[in-house]
Every structure is written in structure tokens, then in C-alpha cells.
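> My questions are about this predicted structure, shown below with the sequence.
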Amino acid sequence: MDDRSKRGSTVTRQIRFNAFDMNCVAHQSSGLWRHPQDQSRRYNELTYWTELAKLLERGRFDGIFIADVLGTYDVYGGSNEAPIKHGAQVPVADPLLVVPAMAYVTEHLGFGVTAGTAYEHPYPFARRMTTLDHLTNGRVGWNVVTGYLPSAARNMGHDDQMEHDERYAHADEYLEVLYKLWEGSWEDDAVVVDRESGVFTDPSKVHDINHEGKYFTVPGIHISEPSPQRTPVIFQAGASPRGIDFAANNAEAIFVASPTKEILKATVGRIRDALEAAGRDRYSARIYTLLTVITDATPEKARAKHAEYLSYASEEGALVFMSGWMGIDLSQYDLNEPVGNVKSNAIQSAVSNFQQANAEGGEWTVGDIARHSAIGGLGPTIVGSGEEIADQLQEWVDYTDVDGFNLAYAVTPGTFEDIVEHVIPVLQARGVYPTEYAEGTLRNKLHGRGDRLPAEHKGASFKV
């Protein structure tokens, strides 16, 4: 499972890439939709997604990870005005519906789609994901999110979202229902398609799941036949203590966001320890960290490009995002005010990371957060030639034990085109980046252990 290889005297594993996008404009880099080369305004055109998918497959990306929200970032200023004005992930469209078109024009690219556990019953959701897994021939993963925007809760008829840890308790049961449906309802040979007898499916091999829990009652069968993976690859993006516990029991790919290498190393270590404590191999989940790469043929061109991008970035738009992610209305603070000790009911790891960065490297102010996140959101941005970027990526992997990078864009598809042109050939020449895809489903491409959940995974215990 451990695919480390030698590079000089340094040990490094093969570096893996995901593309980070969202069915909206300027996903992580608020204001960059104004750049003349940015095409994120085409998010509602199918050709945007099919062209991007073909580009990413040419670059041997593991997949495209599509984020989502079901509300607006109205924490900043206590209203919708700023996110609507800046196009801060609103308007936003459904992430799942673009996947079949991308699958049709590719053969290997994986698709990680985000869907929350808070506002949709698991019974219809199970069918939707099974459908996607069939249509992609087993290339789908599900990014499990519990939700963090109060506006989504209000529009679904609640006063506010559940408390942070209760959201995970609710998600635990949500996953249990899904595992029962995906793994425990249909036997592998239930579908017989016997034309002579007239039996399509053997009823004795399809089982009710009889689930009765605190949050859900699901007595019946899964109404879809098993897909290539049965359970889609489970992605997870929470790095709080409760989120890590949830990931250790469920996740096969984990996304984190850390502003510094030092914080990332500690986060990766906690996750690997938690995987082991849950009875799994330390490397049973691929860990990707959020990063934005700005590159060009020479260091000078790359730095000029970065400066140009910064001229389009919106610091207020960045604070709109950060207010939603941190659960704090940053409009009420002066830009020179240090980040204090706060309690967040949103993404707790976002608050913790900036507080830790504050403690380790001097005072982080609200203005620092705005400038840091104006391009790339919660993750850092690195700038340089292809050789310089490759050096930094290898350094990050060697130091932090991370598997790869969830690459956000400054402009799309230009940021991804630059990576494919300038960075990937360098990494491939050094022997630390794939030149070909593995065969099979997304699960097998990521882990090389077959198409179904491994025996030690929690979900496998529900297999009929």
C-alpha cells in the first residue's frame, strides 16, 4: 500500500492531484471571475465541464472534487448582500448533475461529489449515488459533509444547524443506513436476467435492511441493483477532533486545509494515528491538502502572473468566505485586529488553524486572513516555475507525509492548464507522478486493492 520511492537521499511517495472546483463562479478566489481569462462564468454550460474533464485526464489527475453548499455565506454583515454582490459561491448549481457528461468524455478520471447529510434523507440519496456509480462505471466518490451554513438550515425549516458534534452523530447514523442499503440489501448474484423463467432478480437474494435508529427509520430494500463499487469511495473533509474520528471510521480519501506546512504535518499525523486507532492501516486513506499553484515557464513570468491575479482579487469577498467557514462575522472587526480565541459552530478546524498560525508565527490579523485567502481560500498559494513548484511539492510531501494536493484555481481552466504544461512533466521526469492510470474503479485506482470496500472498513461489516 505504501508507494514510497527514492529521490536522492529523500524518501517520497508518488504525488497525487485532485482538481478542486464547484458549480459556481470563482470557487475559492473571490473576485477572480473578473479576470479576462477566467471561464468560471461558464459553470452553467456543459462544455465547460467536459473540456475541463478531458484536460484533467490528460494530466493524470486522480479526479475532480466538486464542492457544494446549500445556503449563502450570510454570516458576513448578517445578510446576503456581500456574497451576492461578489459572486461568493452564489449563484451555485447542483454538483452531481454534471458528472455523467464528464464521465462520457473520459475513461479514468474520478469524480468526488459533495452532498450533505443534514437535509436529504439517505434512502433517495442512496439511489442517486448508485446511479452515478453505474453511469461512471465505478468512478464516483462521495464527499460527506455535515453542513456549516446557518442559511441552509433556515431555508430547510430549522432555526439553525445542529451543534457541531451532533451533526457528526447524525452523520454516523446516516452512513449506517447507506452501508446497509449499498452493502447489505442485494446479494452479488441477485440479478439473474433469466429470460426462460421470466425471473429478472431472485427475490430471495434481496433483503430488507430493517433500520430503526434515533434519526432514521428505513425498513425496506435498496431499490437499485449493486453498482461497480457498491459503496462509492468515501471522501471526507473535516479536520476537527470529531471530524477526524468520523474520517478514521469511514473515509478512504481525506481533504484538509492548512495555512502552513507545520500545521499540516501535525494534522496529517493526527489523522494517520486515528486511522490506526480505528483498526485500519495508517495509509488506508489518501490525504490531500488544499493548495493553489500559480506557475509559468519562468519564475519571473509566474510572479508577474501572481501579481496580476492579486489585482483582481476581492479582499471583502475573501472575508465573506472566511466568515462563513469560521462562523464569525468578520465585518465587525478592524482589519488590524488580531485573531482572538473564538468558538465556532462552523468549520472548527479553520478557526483552530489560524489561531495556531497566530501563535507560531506572530500575530495574524483579520486583514492577514483576507489577503491570505483572497486567492485559494483556506489553503496556501505557491508561485514559481515548473521546477520550483515541483521542488516545493516534493518538500511538502516529504515533510508532512501528505499523499497529494487538492488544487484550487485562481482562474479556470488556466490554472489547471499551467499545471499540466509546466509542473506535471517535471514531476513525471523525476519519477514521482503517475504517467498512466491504474485500471478499474476509482477505489482501485486510489488504493490498488480492488473495487469494493476492504474487509477492515466499517462499511464492509454490513455486507450481506
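That came in fine, so what should we check first?

> contacts, neighbours, all on C-alpha from now
Noted.

> helix or strand for Pro259, which one?
Under DSSP states H and E, no helix or strand contains Pro259.

> shouldn't it be in contact with Asn353?
Yes - assessed by CA atoms under 8 Å, Pro259 is found in contact with Asn353 at 7.0 Å.

> How much space separates Ser461 from Pro454?
Separation of Ser461 from Pro454 (CA to CA, to the nearest Å) stands at 10 Å.

> Enumerate every residue touching the nearest residue to Ile294 once chain neighbours are set aside.
Closest residue to Ile294 apart from its sequence neighbours, by CA to CA, 6 or more residues apart in numbering: Val383 at 4.8 Å. Counting by CA atoms under 8 Å, 6 or more residues apart in numbering, Val383 touches 293-295, 299, 302-303, 306, 389.

> ok, structure two:
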Amino acid sequence: MSKKMIINAFDMNSSMHNSHGFWKHPESKRHRRYKDLDYWVELAKLLEKGKFDAVFFADVLGIYDVYRQSKEPSIRDGLSVPLNDPAMLVSAMASVTENLSFAVTVSTTYEPPFGNARRFSTLDHLTKGRVAWNVVTSYLPNAARNFGLENMIKHDERYDIADEYLDVSYKLWEQSWDEGAVVEDAENETLVDPEKVHEINHEGHYFSVEGPHLSEPSVQRTPVIYQAGTSERGREFASKHAECIFVGGPTPQRIRYYSDDIKERAEKHGRNPENLKIICFLTVIVAETTEEAEKKFEEYNNVWSPDAAKAQYGASGYDVAEFEAQDPDEIFQYKKKTEGGHYKAATLTKDAPKQQQTVGEVLKRFEGLDRPNIIVGNPQEVADQIQYQFEESGIDGFNLNHLVSPGDLESFIDLVIPILQDRGLYKTEYEQGTMREKLFPHGSSTLPEDHPASKYRRSLNKSYS
């Protein structure tokens, strides 16, 4: 039986998401309706109809303000602003679905682990085990200032913080409460057995947390762990902690390189690489005929905002305005190091389709939709390209971007999903169980024994068995 691909809807609780300037498109509904809970309920039903695995909610904690050293380009074109909390949507979307899962992005750099652990336990309870945490370390200078810091914490130190943050979280989720702590013993007037609830007494470099965890164990205890990042430190972090890793690259071969590297690192951490899923980015423009799809592409290109694209690139820490001041025939290269998102910077260098580019060629990439990285065509052509990427890269699935919402998702579900199902590449029915049980063959809703969190579970069993 062929491997079935994972497909998540890549989204944001925002007016726009990776669709720069598309609020001007006449069929765009999200910038008007993202504040309307009915929009998200309808979206959840649509995605479950299409047998999507999950909604992957991106999030940021500030405004992109590196380009021109200004917030105006982002605000003007709705680049991830206005933006609401994605976690608030999950309960409502879960209430109208049975199988759709939810990956929620939360940063380890600014929000303390104790409250975040309760948030995810709560969501895991309410969804009956359909929740994942996308662990990020945050890369926006404005986000740092929003949380009282004058400057961003350096890139690698953000991962040091994240490592300890995960340790605290594992202790709260895996160690603090024994199984069977809730006894409901009316005769002895005991709802919860105090002997089975434990402080974690974490004293580390960045965090001090006494505990115990306020929430009783949820179905998965620890939510499924997602992580995105292809920097050296990001891949090392992912190989230790993550179960699903979101990677990018210009070719299936480059993506395979990242996938193989992360799995090799995971083995060095004592993990079974089969317990990791690699997900990459996918953008599709599909119509009944090739001609209609090409026409749609041109319509989309006409509403594209170069300024919003340049502003988003500021996540790398580099200001595109500085490139604009250079000779367009000069060979492009970075002239300084930043503490921004290394994966974003790599899209113009080591992860660029062409390894050596001029400044003019780089700037041109911001002027319209990135055609080499978008699949455009009729349903058969789109399915062919998706299958090629899936098989050549060796990945496990995709985070599907949608430029005009919800129309592009509707087109994908109606036109492409049936072909992928006919080819045996995509499920026709959901598997039963929690999000982790659907994703992995080890058959448990909790983390496997090879995951670093299990050491806290084993310690607990030895201490309190």
C-alpha cells in the first residue's frame, strides 16, 4: 500500500496570510470575515469534507517593521495585521468536526511555560486529543519590544530558551500527575488523590517553576510537537523534540536533504526516525482547464503587493530597501549577520532556485507571485506535480497555502483531492483516534518511549509506582 500524504491547511487568524495584497481580489472573503466565528466554523466543516489532517495556524507577536524601518507597509496591506489569537478558534472548530486536528503556534521566547502548558492541556481535553503545538522562537524586533525588551534575543540563545521551555513543559504534562489521580472517592471525600499530584520544582537558567500542573492529564498528555526551521540550530532542535517538522526548499532534492539531515540527527538523539513526519510548503492555483488556471494566476498577480512581500522578508532581519540602493548588476550577498529568521534569509541564498544571483534578480522576485514555487494548472496537471514533489522529496505531506479564501480551498477539495485519492496517495476515510494516533504507527495517544519527554514519565513511574 502506498504512503498516504498528510495535507494541512496553512492559515492564520488574520486579515491576510501569505497572500500579499489579495484583499483587493473580488472573491477574497477572509479580510472581512476572519473576525466572524461562523467563517471558521464553515472552514472547519469544509476541511473535514476534504479529509484534511489539520489546520496549521501560524502566528506572530509583532508587526513586520524591518522594511524601510517602518510598520507602514505591513499595516497598509494587512500583512499579518490585524491579527487575533489562533487558540481561541480551536474549540469552536472542534465542536463541528470529529477528525480535523489543530496545530497552534506559540512562541517559547515571550510566553512563560506554565500558562502555555495549561492552554494546551485545556485544548487537548476539549478536542479529545486533536491538538498540536507548533514551537517557534520568534524573529520580529517589534515582538521583542512588545514584551519589554530593547533588542531581540540572539538567534541561538532563543533555541537555548526553547530547550529549557520544553523540559519544563514535559515535566508539567508527563510528570506532575500520575494516571488515576482523579479518584472520585465519595466515601473518603476525595476527588483528587494528593499523593498522585506532584510539584515539578524546576530550577533552571531561564525558568523557575514549582508546580504542580493545574490541569489533569489530557488524552495525549503532551500535544503533538510541531517545529518549523531549517537553520543549523533549528534542525538540531527539531531532531530532538519535534514529531512533525515544517521545512522548505527550492527543489525536492533540497527538501530531501533537510529531511534526511533531521532524521539522522534524530537517530543520534536515540529517536526512531519513523516517529518524525516531514511537511513542506505547497501553493496551488487550480481550475477546470489549464487556460482558466493561467488566467486565475494573472488575476492573482495583478493584485499582488510587492511592498507586503518585502515587509514579510524582514523576518530575516534584512531590509530589502538596502538592496534597492545597490547596483542591480552586483552579485547578491549578505553583508552582515542578523538575529532574524535564518530560514527566511536562506530563501535568497542557499535555498534559492539559482545559487548566484544579481541584486536585480533578487529584487525582481518580490515583484510578483513566485511562479517557480506555485503549481498552476488543471486538476490532472496539479495532481501530477504534487505527486512528483511528494515522491521525489520523500516528505510526508504538505501545508497548503490558499491565496483567495475560501475559494482556493474549495477548488482544491473539489478538483484535486479526488485525483489524489484515486491514485492511492490520499486517504478516503479518516483513521480513528487522537491526532498522534492518526499520524504515527506506534499506536499510542501519548509520546513514544524514544522521545526525550519519556524520561520524565519513566522517572515518575520509578518514584511513585
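It's in. Here the structure is a predicted model, which is why all the values come from computation and not from measurement.

> Which single one of the contacts of Val383 of the first structure is nearest to Asp165 of the first structure?
Among these, Val293 lies closest to Asp165 of the first structure (CA to CA), at 33.6 Å.

> The one in the second structure that sits across from that closest one in the alignment: what secondary structure?
Alignment note (TM-score structural alignment): Val293 of the first structure maps to Val284 of the second structure. Using DSSP: H, G, I helix; E, B strand; the rest coil, the secondary structure recorded for Val284 of the second structure is strand.

> now the residue lying closest to Val284 of the second structure once chain neighbours are set aside: how far from Tyr165 of the second structure?
Closest residue in space to Val284 of the second structure, ignoring its immediate chain neighbours: Ile375 at 4.8 Å, by CA to CA, 6+ apart. The spacing between Ile375 of the second structure and Tyr165 of the second structure, counted by CA to CA, is 38 Å.

> same check, this time on Val183 of the second structure
Using CA to CA, Val183 of the second structure is found at 30 Å from Tyr165 of the second structure.

> So for these two, which sits in the more crowded spot?
For Val183 of the second structure versus Tyr165, the count of surrounding residues by other CA atoms under 10 Å is larger for Tyr165: 20 against 13.

> Could you list the buried residues of the helix or strand hosting Ile424 of the first structure?
Assessed by DSSP H and E, Ile424 of the first structure sits inside helix 424-429. Buried positions in helix 424-429 of the first structure, judged by neighbour count with 16 or more other CA atoms under 10 Å: 424-427.

> equivalent range in the second structure for that helix?
Aligned by TM-score structural alignment, helix 424-429 of the first structure corresponds to residues 417-422 of the second structure.

> In contact with Asp202 of the first structure, which residues?
Applying CA under 8 Å, 6+ apart, we find Asp202 of the first structure in contact with 190-192.

> In the second structure, which of the residues you listed still touch?
On the basis of both residues aligned by TM-score structural alignment, their matches' CA atoms under 8 Å, what survives of the contacts of Asp202 of the first structure in the second structure is 190-192.

> can you put those residues in TSV and add distance to Gly376 of the first structure and secondary structure?
Converted to TSV, those look like this (distance: CA to CA, whole Å; DSSP: H, G, I helix; E, B strand; the rest coil):
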residue	distance to Gly376 of the first structure	secondary structure
Ala190	47	coil
Val191	47	strand
Val192	50	strand
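
> Show me what Ala152 of the first structure aligns to in the second structure.
Counting by TM-score structural alignment, Ala152 of the first structure lines up with Ala143 in the second structure.

> burial measure for that match, as a count.
Residues lying near Ala143 of the second structure (other CA under 10 Å) number 20.

> so what's Ile287 of the first structure closest to, chain neighbours aside?
Of all residues not flanking Ile287 of the first structure in the chain, Ile254 sits nearest, at 4.7 Å (CA to CA, 6+ apart).

> Looks to me like that neighbour is in a strand.
Yes - with three-state DSSP as the criterion, Ile254 of the first structure is part of a strand.

> What does it correspond to in the second structure?
Correspondence of Ile254 of the first structure to the second structure, assessed by TM-score structural alignment: Ile245.

> Please give me every residue in contact with the equivalent of Thr441 of the first structure over in the second structure.
In the second structure, the residue matched to Thr441 of the first structure (TM-score structural alignment) is Thr434. Applying CA under 8 Å, 6+ apart to Thr434 of the second structure gives the contacts 128-130, 219-220, 445.

> about what we covered before: which one of the kept ones among the contacts of Asp202 of the first structure is nearest to Gly87 of the first structure?
Val191 (47.4 Å).

> So the residue nearest to Ile287 of the first structure versus Thr136 of the first structure, what's the distance?
21 Å.

> if we can go back for a sec, settle this for me: the residue nearest to Ile287 of the first structure is touching Ser284, isn't it.
No - applying CA under 8 Å as the test, Ile254 of the first structure and Ser284 come out as separate, 10.4 Å apart.

> These two: who's more crowded?
Ile254 (25 against 21).

> now for Arg242 of the first structure: what does it line up with in the second structure?
In the second structure, the residue paired with Arg242 of the first structure is Arg233, using TM-score structural alignment.

> ok, how many other residues are close to its match?
17.

> Just list the residues touching it, thanks.
156, 159.

> Remind me which helix or strand it belongs to.
With elements taken from DSSP H and E, the one containing Arg233 of the second structure is helix 232-241.

> Comparing that helix with the first structure, how large is the average distance?
When the first structure is overlaid, helix 232-241 of the second structure sits 0.7 Å from its aligned residues on average, using mean CA distance after the TM-score superposition for the first structure.

> thought Ala103 of the first structure was touching Thr136?
Yes - between Ala103 of the first structure and Thr136 there is a contact under CA under 8 Å: 5.4 Å.
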